[in-house]
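1. build me a structure from this.
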Amino acid sequence: MILISWNIDSLNAALTSDSDRAKETRKVLQTITANNPDVIAIQETKLRSTGPTKKHQEILGQMFPEYNYVWRSSEEPARKGYAGTMFLYKNTYTPQASYPVIDAPDTMDYEGRILTLEFEKFFVTQVYTPNSGNELKRLEDRQIWDRQYTEYLKKLDAQKPVIASGDYNVAHEEIDLKHPANNHHNAGFTDEERSGFHKLLEAGFTDTFRKVNGKVEGQYTWWAQRVRTSKQNNSGWRIDYYLVSNRIADNIKRSEMIDSGERKDHCPILLEIEI
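-> Okay, here's the model as predicted:
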């Protein structure tokens, strides 16, 4: 089974805009489909609360003719057109979708951040983890989120093996970003966030990239859009992950990044696993 996960930073723009960035995004989508994945997880769709428009549906049907999809958008009292997730899966599968509420703080449970597919013998779930924000204003809420999300994955894992992916908004170790010394007090690399992610792994999950690739350095999934040379200099962060239940970790065949060309922000990640 091949799975791909990507924070797309606006599916709406990718499908309907004629900007240079939208064109770059569509090229990445073409690369994703060329890998013939069984399941595609997309974060930060930024769709309205009612989901894909009729035009979106037409374009998705053209781009992904062999796939069905389910989505989850931000809804009141959360901000409109914010966050959101979507799964596309080959139409030969018939998973059951669920839209978890994890008793998260503030409006986090309404932001469309978790989406889960239940297959006969395993779960596939994705997350768009809340960012701690400028001046770490949301760090305390983020710590609660991390604990609640870990409990959610543990409950899934108690039923059947789990494949979890998404934008976790944290670089786990110093080798997971280019400039660790300069970022210890910045969102995504605080001691609190790193500890939360470590506790998630300790709860019974494997970071598939490290399982396959060991301590390799310089492999990242995100480069700042606002820094002109971030990608040229590979000044990146690895904040997107595929995690699996420990008991299926030996089934992993590949866990890698997909080249997104000159496009900054996130790149897709790919997992191949026998399951």
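2. please count neighbours and contacts with C-alpha atoms only from this point.
-> Fine.
3. hmm, who's touching the longest helix along the chain?
-> In the chain, with assignment by DSSP state H, the single longest helix is helix 139-157. Outside helix 139-157, the residues that touch it by C-alpha atoms under 8 Å, 6 or more residues apart in numbering are 102-106, 123, 130-133, 162, 187, 192-193, 196-197, 199-200, 203-204, 245.
4. how near is the most centrally placed residue in the chain to residue 184?
-> Centroid-nearest residue in the chain, with C-alpha atoms, centre = their mean: residue 166, separated by 1.8 Å. Residue 166 sits 22 Å away from residue 184, going by C-alpha to C-alpha, to the nearest Å.
5. make a PyMOL selection of the buried ones in the contacts of helix 139-157.
-> In PyMOL, a selection of the buried entries from the contacts of helix 139-157 looks like this (16 or more other C-alpha atoms under 10 Å):
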select buried, resi 102+104+123+130+131+132+162+187+192+193+196+197+200+203+204+245
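6. now the longest helix of the chain: buried residues?
-> 139, 141-143, 145-150, 153-154, 156-157.
7. how about the residues you listed in a markdown table, adding distance to residue 80?
-> A markdown table is the format used below for the buried residues of helix 139-157 (distance: C-alpha to C-alpha, whole Å):
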| residue | distance to residue 80 |
| --- | --- |
| 139 | 22 |
| 141 | 20 |
| 142 | 20 |
| 143 | 24 |
| 145 | 21 |
| 146 | 23 |
| 147 | 26 |
| 148 | 24 |
| 149 | 23 |
| 150 | 27 |
| 153 | 27 |
| 154 | 30 |
| 156 | 29 |
| 157 | 32 |
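8. one more sequence to fold, the one below, so I can look at both together:
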Amino acid sequence: MKFISWNVNGIRACIKKGFLDYFNEMDADFFCIQETKCQAGQVELQLDGYFQYWNFAEKKGYSGTAIFTKHEPLTIKYGVGDAESEDEGRIITLEYKDFYLVNVYTPNSQRDLARLPKRLKWEENLFHYLKTLDLKKPVIYCGDLNVAHEEVDLKNAKSNIGNSGFTYEERGKMTELLQSGFTDTFRYFNPERTDAYTWWSYMNKVRERNIGWRIDYFIVSNRLIETIKATDIHSHVLGSDHCPILLELSKS
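-> Now for the predicted structure:
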């Protein structure tokens, strides 16, 4: 089974920049996107053979998530019961016989960290949600999680300590999750790899010089580790300030 996750930073803009070419090339079983920045009726994608599940933010041109899948789920859930994840369209969960797929666009704590307290509360709610799901069946958790976990996950670590996305608090929440029975799939197979990033600023030549952050993840319940066939970062794919990431699992 092939999974793709991509923060498209506006699906309508990304379509104009080759989204469908990449989508068709990947032929994924599950294609998760974040930051769709659209409302119902503003975009229509003809994706033959795929079910489409969209979670729109109430605020126009903001946030939003979607999953396109070849496999009809048993259940679909939007949000986790808190107002923010539901109003901002940040979470979709699809349930299947053998696993849950959770697609997430984590809120940014903002440059001045004004949203950090809300972000940490979000992390607590999501942690309990994921752990509750994991008690029932394995979880595949993916998306733009807006945190570089370790210094190896961004180019200029020392100068960014304490900045949004690299605060000790945000990184600590990621550590807590990973120590509770989950695995960062890319880092599991690439423990020492540097210069592997998924987001770059739009500032001049930043992406060309690969001055980036790895803030997009596939995180899975530990008992799925033996089923992982491949994990990758498709940094060559343009169309957004993020690039797509890939996870392949064998069918169990």
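9. returning to that earlier point: what residue of structure 2 takes the place of the residue nearest to the centre of structure 1?
-> Superposed on structure 2 with TM-score structural alignment, residue 166 of structure 1 falls opposite residue 143.
10. and the residue nearest to the centre of structure 1, how far from residue 89 of structure 1?
-> Look at residue 166 of structure 1 and residue 89 of structure 1: by C-alpha to C-alpha, they are 16 Å apart.
11. could you do residue 29 of structure 1 as well?
-> 14 Å.
12. over to residue 125 of structure 1?
-> Distance from residue 125 of structure 1 to residue 89 of structure 1, by C-alpha to C-alpha: 12 Å.
13. what does residue 107 of structure 1 give?
-> Distance from residue 107 of structure 1 to residue 89 of structure 1, by C-alpha to C-alpha: 28 Å.
14. likewise for residue 118 of structure 1?
-> According to C-alpha to C-alpha, residue 118 of structure 1 and residue 89 of structure 1 sit 12 Å apart.
15. okay, these two: which has more neighbours?
-> residue 89 (22 against 17; other C-alpha atoms under 10 Å).
16. could you check how far the counterpart of that one in structure 2 is from residue 32 of structure 2?
-> In structure 2, the residue matched to residue 89 of structure 1 (TM-score structural alignment) is residue 69. Separation of residue 69 of structure 2 from residue 32 of structure 2 (C-alpha to C-alpha) stands at 8 Å.
17. can you check residue 222 of structure 2 too?
-> Distance, residue 222 of structure 2 to residue 32 of structure 2, using C-alpha to C-alpha: 21 Å.
18. next one: residue 198 of structure 2
-> Relative to residue 32 of structure 2, and taking C-alpha to C-alpha, residue 198 of structure 2 is found at 15 Å.
19. re the thing from before, ok, the residue nearest to the centre of structure 1 - contacts?
-> Counting by C-alpha under 8 Å, 6+ apart, the residues that residue 166 of structure 1 touches are 5-7, 41-43, 126-129, 240-242.
20. which ones are touching the spatially closest residue to residue 75 of structure 2 that is not a sequence neighbour?
-> Closest residue to residue 75 of structure 2 in three dimensions, ignoring its sequence neighbours and counting by C-alpha to C-alpha, 6 or more residues apart in numbering: residue 95, at 5.2 Å. By C-alpha under 8 Å, 6+ apart, residue 95 of structure 2 lies in contact with 73-76, 101.
21. equivalent analysis for residue 246 of structure 1, please.
-> Applying C-alpha under 8 Å, 6+ apart, we find residue 246 of structure 1 in contact with 204-206.
22. that one -> structure 2?
-> That one, residue 246 of structure 1, aligns with residue 222 by TM-score structural alignment.
23. now swap in residue 39 of structure 1 and tell me
-> Applying TM-score structural alignment, one finds that residue 39 of structure 1 aligns to residue 30 in structure 2.
24. these two touch, right, residue 10 of structure 2 and residue 39?
-> No - the criterion here is C-alpha atoms under 8 Å, and residue 10 of structure 2 misses it with residue 39 at 11.0 Å.
25. so what sits against both of these two?
-> Here residue 10 of structure 2 and residue 39 have residue 61 as joint contacts, going by C-alpha under 8 Å, 6+ apart.
26. tell me which of those two has more neighbours.
-> Ranked by neighbour count (other C-alpha under 10 Å), residue 10 of structure 2 and residue 39 place residue 10 first, with 20 against 17.
27. residues in contact with that one?
-> 35-38, 61.
28. next: residue 198 of structure 2.
-> Residue 198 of structure 2 makes contact with 212-216, 233, 235, 242-245 under the criterion C-alpha under 8 Å, 6+ apart.
29. I figured residue 220 of structure 2 was touching residue 103, is that so?
-> No - judged on C-alpha under 8 Å, residue 220 of structure 2 makes no contact with residue 103 at a distance of 12.0 Å.
30. overlap of the contact sets of these two?
-> In contact with both residue 220 of structure 2 and residue 103: residue 141, using C-alpha under 8 Å, 6+ apart.
31. more neighbours, the two?
-> A direct count of neighbours by other C-alpha under 10 Å for residue 220 of structure 2 and residue 103 places residue 103 higher, at 27 against 24.
32. just give me the match in structure 1 for the more buried one.
-> Checking TM-score structural alignment: residue 103 of structure 2 goes with residue 126.
33. spatially, what comes nearest to its match if we skip its sequence neighbours?
-> For residue 126 of structure 1, ignoring the flanking residues on the chain, the nearest one in space by C-alpha to C-alpha, 6+ apart is residue 165 at 4.8 Å.
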